[in-house]
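[1] The amino acid sequence is not available; the structure is as follows:
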């Protein structure tokens, strides 16, 4: 059996992972503690989700992001690295589709 996940960041959500099936045993969105991954990957995914929340101007959300080009690029690089680590740790029985548009 192959498990399918979607990878993208969402405002107000503390995980970048979403199952294809809303009745997933991993939660919807995915509860990172339920996945068979190491603590370092779990913590990095949670850190990235928290960091993503700072990409919004909360005083007026339609305004452009307060992130500099450098911060945006740093986020993208860390997100790509975290996705690669996640895919490696989950292994053959998992497919993680990148929908992050990074």
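    Ah, there it is. Model, not experiment: these values are computed from the prediction.
[2] Could you use CA atoms for every contact and neighbour count after this?
    Noted.
[3] Okay, and the residue nearest to residue 33 when sequence neighbours are not counted sits in which element?
    Closest residue to residue 33 apart from its sequence neighbours, by CA to CA, 6 or more residues apart in numbering: residue 42 at 7.3 Å. Residue 42 is part of helix 39-53, with elements assigned from DSSP states H and E.
[4] Now do the same contact list for residue 38.
    Shown here is residue 38, whose contacts under the criterion CA atoms under 8 Å, 6 or more residues apart in numbering are residue 89.
[5] number of nearby residues for residue 2?
    Residues within reach of residue 2, counting by other CA atoms under 10 Å, total 8.
[6] Residue 99 too?
    As a burial measure, the neighbour count of residue 99 was computed by other CA under 10 Å and equals 12.
[7] Report the central residue of this protein.
    Among the residues of the chain, residue 16 comes closest to the average C-alpha position under CA atoms, centre = their mean, at 2.3 Å.
[8] and the gap between residue 93 and residue 10?
    Distance check for residue 93 against residue 10: by CA to CA, to the nearest Å, it reads 25 Å.
[9] neighbour-wise, which of those two wins?
    Remark: of residue 93 and residue 10, residue 10 carries more neighbours, 14 against 10, as counted by other CA under 10 Å.
[10] also this one, for the comparison:
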């Protein structure tokens, strides 16, 4: 059963998906290449959009410092990321295990 982790990473603008066990020679890449997954163009576009948006949550002049985002933007981002995660899990269907920081989904 493919097992992926879902999280956003500083500097990664194309995917929030990573293999549970890092394997650059694996079937999906490390980080995962969205076009290798059995998901539609709309889901890929939304995941990429969220990755790009996440980058603006980082103060690139001082990355370990506080985020420039107000709480309201964090809440909006989290709602949209949760919705994208749910859509991804539904689209992948049975036979996949996808983990989010506080959520584990097995279909």
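    Nice, I can see it. These figures come from a predicted structure and were not determined experimentally.
[11] what's the TM-score for these two chains?
    The pair, once superposed, lands on a TM-score of 0.92 when counted by TM-score structural alignment, normalised by the length of structure 1; 100 aligned residues with a CA RMSD of 1.4 Å.
[12] returning to that earlier point: now check structure 2 for the residue matching the residue nearest to residue 33 of structure 1.
    Mapped onto structure 2 by TM-score structural alignment, residue 42 of structure 1 lines up with residue 44.
[13] you'd agree its match is up against residue 36?
    No. Under the criterion of CA atoms under 8 Å, residue 44 of structure 2 makes no contact with residue 36, lying 10.4 Å away.
[14] Tell me which of the two has more neighbours.
    Residue environment comparison for residue 44 of structure 2 versus residue 36 gives the larger neighbour count to residue 44, 18 against 10, counting by other CA under 10 Å.
[15] For the aligned partner of residue 33 of structure 2 in structure 1, grab the count of nearby residues.
    Counting by TM-score structural alignment, residue 33 of structure 2 corresponds to residue 31 in structure 1. Other residues near residue 31 of structure 1 come to 16 when the count uses other CA under 10 Å.
[16] residues contacting residue 31 of structure 1?
    Residue 31 of structure 1 sits next to residue 15 when contact means CA under 8 Å, 6+ apart.
[17] could you show me where the strands are in structure 1, in order?
    Here structure 1 has its strands, by DSSP state E, at 3-7, 17-19, 94-98.
[18] now, of the ones you listed, which is deepest in the fold?
    Each of the strands of structure 1 was given a mean neighbour count from mean count of other CA atoms under 10 Å, and the largest, a mean of 22, is that of strand 17-19.
[19] Give the buried residues for the longest helix belonging to structure 1.
    Assignment by DSSP state H gives helix 69-90 as the longest helix of structure 1. Going by neighbour count (16 or more other CA atoms under 10 Å), the buried part of helix 69-90 of structure 1 is 75, 76, 79, 82, 83, 85, 86, 87, 90.
[20] can I get those in a markdown table with distance to residue 51 of structure 1?
    As requested, the buried residues of helix 69-90 of structure 1 are arranged in a markdown table below (distance: CA to CA, whole Å):
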| residue | distance to residue 51 of structure 1 |
| --- | --- |
| 75 | 8 |
| 76 | 11 |
| 79 | 10 |
| 82 | 13 |
| 83 | 15 |
| 85 | 18 |
| 86 | 18 |
| 87 | 21 |
| 90 | 23 |
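[21] Much appreciated, bye for now.
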